[in-house]
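Trainee: no FASTA, just this:
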């Protein structure tokens, strides 16, 4: 199987969203149009023939079963005309989250703005890892999804909207290299195990020794992995998660502040209030009053 050399990392949620798709057939001597800074991602999947296409300094001869993602801020051009009948599916999509294209050896992509993402979308970021150019392991699956998408292109928006986005997300999931074991990064694996452990035990008095014993890794290595993947140490993530659970309880219950602090794992109510205020810009009581009738 062809191994991706470049990966496009996209922070989520929200998930990238579908804009439009089509199916194009070129005859010999026809070529892909040249375009610059189109502002959206262009995903191409070749069904048969060979498409000679370039982006900035890179050039490809894409054959059957291969795919390519063209970036929204680059110059795309035909390297040369097709020499045989060539057919491909194309799909335009966009994302409002940050993204970056990196060589595969620089994976996993760190989250330099993880804190901003948390504040904007109220959840830690997940990084989709989409191969720039790829020999698709199951091309027929991709073609099937494209054919279904094309059927919805002529239907009413009210009946097609959810179906198209669902099909596109199924396509994204098949492309996301984090779902493929051979691409799994040790740092991501350890960070995700640490995250799951924290979420399962956040109400307890967690310490470095407990986490090391549970995950079978030295705490310094766990910390390094979480910083690389989530932009937070285990202690930072534990505090973040406890405070997020506290916000839910402030909204959904009438429990006293001290009871909420103890429930989410804080041994001191004043310390809880201080950490909550620093993170949210208001005290727990003021936060609750914002939403009270």
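Mentor: Yes, it's here. Values in this document were obtained by computation on a predicted structure and should not be read as measured data. Numbering: from 1, shown residues only.
Trainee: going forward, measure contacts and count neighbours with C-alpha atoms only.
Mentor: Noted.
Trainee: those strands in the stretch 1-150 of the chain, which residues are they?
Mentor: Ranges of strands in the stretch 1-150 of the chain, per DSSP state E, counting those that start in this stretch, are 6-12, 17-26, 35-36, 41-48, 51-55, 58-62, 66-70, 75-78, 86-94, 99-103, 126-131, 133-135.
Trainee: what's the angle from the first one to strand 99-103?
Mentor: This points to strand 6-12. Computed by axes from the mean of the first three to the mean of the last three Cα atoms, to 10 degrees, the angle separating strand 6-12 from strand 99-103 equals 150 degrees.
Trainee: got the angle for strand 6-12 vs strand 66-70?
Mentor: 60 degrees.
Trainee: cool, the second one as well?
Mentor: For the pair strand 17-26 and strand 66-70, the angle between their directions (the same axes, to 10 degrees) equals 120 degrees.
Trainee: between strand 41-48 and strand 17-26, find me the angle.
Mentor: On the basis of the same axes, to 10 degrees, strand 17-26 is oriented at 40 degrees to strand 41-48.
Trainee: got a markdown table for the strands of the stretch 1-150 of the chain, with distance to residue 278 and mean neighbour count too?
Mentor: Shown next, in a markdown table, are these (distance: least, Cα to Cα, whole Å; neighbours: other Cα atoms under 10 Å):
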| stretch | distance to residue 278 | mean neighbour count |
| --- | --- | --- |
| strand 6-12 | 25 | 23 |
| strand 17-26 | 34 | 16 |
| strand 35-36 | 44 | 13 |
| strand 41-48 | 38 | 21 |
| strand 51-55 | 45 | 21 |
| strand 58-62 | 47 | 15 |
| strand 66-70 | 41 | 22 |
| strand 75-78 | 45 | 19 |
| strand 86-94 | 34 | 19 |
| strand 99-103 | 29 | 15 |
| strand 126-131 | 25 | 22 |
| strand 133-135 | 44 | 22 |
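Trainee: to residue 265, which of those strands lies closest?
Mentor: Residue 265 sits nearest to strand 126-131 of all the strands of the stretch 1-150 of the chain, at 25.3 Å, using Cα to Cα.
Trainee: put this next to the first one:
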């Protein structure tokens, strides 16, 4: 399945949602406008074109039409066709990706209370294909009902339901069978999250994951941007940050508690990832509090 990669923040903003039954002979008119138009077909079929690409949207499928592209019906409906549509505003997709190539395990910066802007992140939306309509229809029906009776009281709830819809679609894309390398990367992340406090041994990883360490490393690097050892250091430094903020333990003790007994090496790793020595970080946090 192809997915659209969207930059977040900001989150997409819902514009409108609707529901209709199209009779045989009806078809979508031609237009191009600066919003995303998501079509869900409950029964029947719609025949669409976006720029030069043609799509058949059958029962239980969706099609995401993109801003700035011209879309239109290519053939009238041949049977009674029940559809939902959702329009939302968001910058154009960064790119189109196959689900098996999406870096689901990629490590993102964790927000801290000193940050003044969120980190760059991404979300993924199926472009065209089968979706779990039984899960989506209750959300679509509730969105349609709220939109028809929209008030200040329910506007936030409507946007929240829209985000729930997007999350369900992304979860469906993630659940699609992916490549063996992406599956191994996720399995490696899970293994390291359980064993990051232990001494790092490549042989133990090979025995647990049943692959050679070089192959494990290549998969991890492709889908997380880190080698297994770099990921362990990432987890250890994150935990050290918590200890620096919430305890009065000496830095040497914190280094030992996170599995890096060499305090000089701990300090170097900390500076590389946080941008300052651990002692300076603790003083700055105390001043901020």
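Mentor: Perfect, I can see it now. Keep in mind it's a predicted model, so treat the numbers as computed, not measured.
Trainee: tm score of chain vs chain?
Mentor: Overlay of the two chains. TM-score (TM-score structural alignment, normalised by the length of structure 2): 0.79; 280 aligned residues with a Cα RMSD of 3.5 Å.
Trainee: quick one on the thing from earlier: possible to save the strands of the stretch 1-150 of structure 1 as a markdown table with distance to residue 109 of structure 1?
Mentor: What follows is these, written out as a markdown table (distance: least, Cα to Cα, whole Å):
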| stretch | distance to residue 109 of structure 1 |
| --- | --- |
| strand 6-12 | 7 |
| strand 17-26 | 21 |
| strand 35-36 | 26 |
| strand 41-48 | 19 |
| strand 51-55 | 22 |
| strand 58-62 | 22 |
| strand 66-70 | 18 |
| strand 75-78 | 24 |
| strand 86-94 | 19 |
| strand 99-103 | 8 |
| strand 126-131 | 8 |
| strand 133-135 | 18 |
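Trainee: just to check, residue 270 of structure 2 is in contact with residue 277?
Mentor: Yes - contact criterion Cα atoms under 8 Å: residue 270 of structure 2 and residue 277 qualify, at 6.3 Å.
Trainee: got the contact list for stretch 212-219 of structure 1?
Mentor: Under the contact criterion Cα atoms under 8 Å, 6 or more residues apart in numbering, stretch 212-219 of structure 1 has outside partners 190, 193-194, 208-209, 211, 222.
Trainee: returning to what we had before: which among the strands of the stretch 1-150 of structure 1 is found nearest to residue 200 of structure 1?
Mentor: Of all these, strand 126-131 sits nearest to residue 200 of structure 1, with 18.8 Å by Cα to Cα.
Trainee: hmm, who's touching that closest one?
Mentor: Contact with strand 126-131 of structure 1 is made by 4-13, 68-69, 109, 172, 175-178, as judged by Cα under 8 Å, 6+ apart.
Trainee: what number of residues are in the vicinity of residue 162 of structure 2?
Mentor: Neighbour count for residue 162 of structure 2, taken as other Cα atoms under 10 Å: 21.
Trainee: any idea whether it is helix, strand or coil?
Mentor: helix (DSSP: H, G, I helix; E, B strand; the rest coil).
Trainee: ok so, going back, buried members of the contacts of stretch 212-219 of structure 1 into ChimeraX, please.
Mentor: Entered in ChimeraX, the line below selects the buried ones among the contacts of stretch 212-219 of structure 1, by 16 or more other Cα atoms under 10 Å:
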select :190,193,194,211,222
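Trainee: redo the contacts of stretch 212-219 of structure 1 as CSV? Include distance to residue 229 of structure 1.
Mentor: Conversion of the contacts of stretch 212-219 of structure 1 to CSV gives the following (distance: Cα to Cα, whole Å):
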residue, distance to residue 229 of structure 1
190, 9
193, 12
194, 11
208, 18
209, 21
211, 17
222, 11
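Trainee: need the helices for structure 1, in chain order.
Mentor: Under the criterion DSSP state H, structure 1 contains helices at 114-121, 139-152, 157-175, 186-201, 208-215, 219-230, 234-252, 257-263, 269-280, 284-290.
Trainee: which one of those lies nearest to residue 47 of structure 1?
Mentor: Relative to residue 47 of structure 1, the nearest member of the helices of structure 1 by Cα to Cα is helix 139-152, separated by 7.7 Å.
Trainee: apart from its chain neighbours, what residue comes closest to residue 93 of structure 2?
Mentor: Leaving aside its chain neighbours, residue 93 of structure 2 sits nearest to residue 6 (4.9 Å; criterion: Cα to Cα, 6 or more residues apart in numbering).
Trainee: and the one you found, how far from residue 45 of structure 2?
Mentor: Computed as Cα to Cα, to the nearest Å, the residue 6 of structure 2 to residue 45 of structure 2 distance reads 27 Å.
Trainee: next, count neighbours for the residue opposite residue 273 of structure 2 in structure 1 once aligned.
Mentor: Here residue 273 of structure 2 is matched to residue 279 in structure 1, going by TM-score structural alignment. Neighbourhood size, residue 279 of structure 1 [other Cα under 10 Å]: 13.
Trainee: what does stretch 170-183 of structure 1 contact?
Mentor: 128-131, 142, 145, 184.
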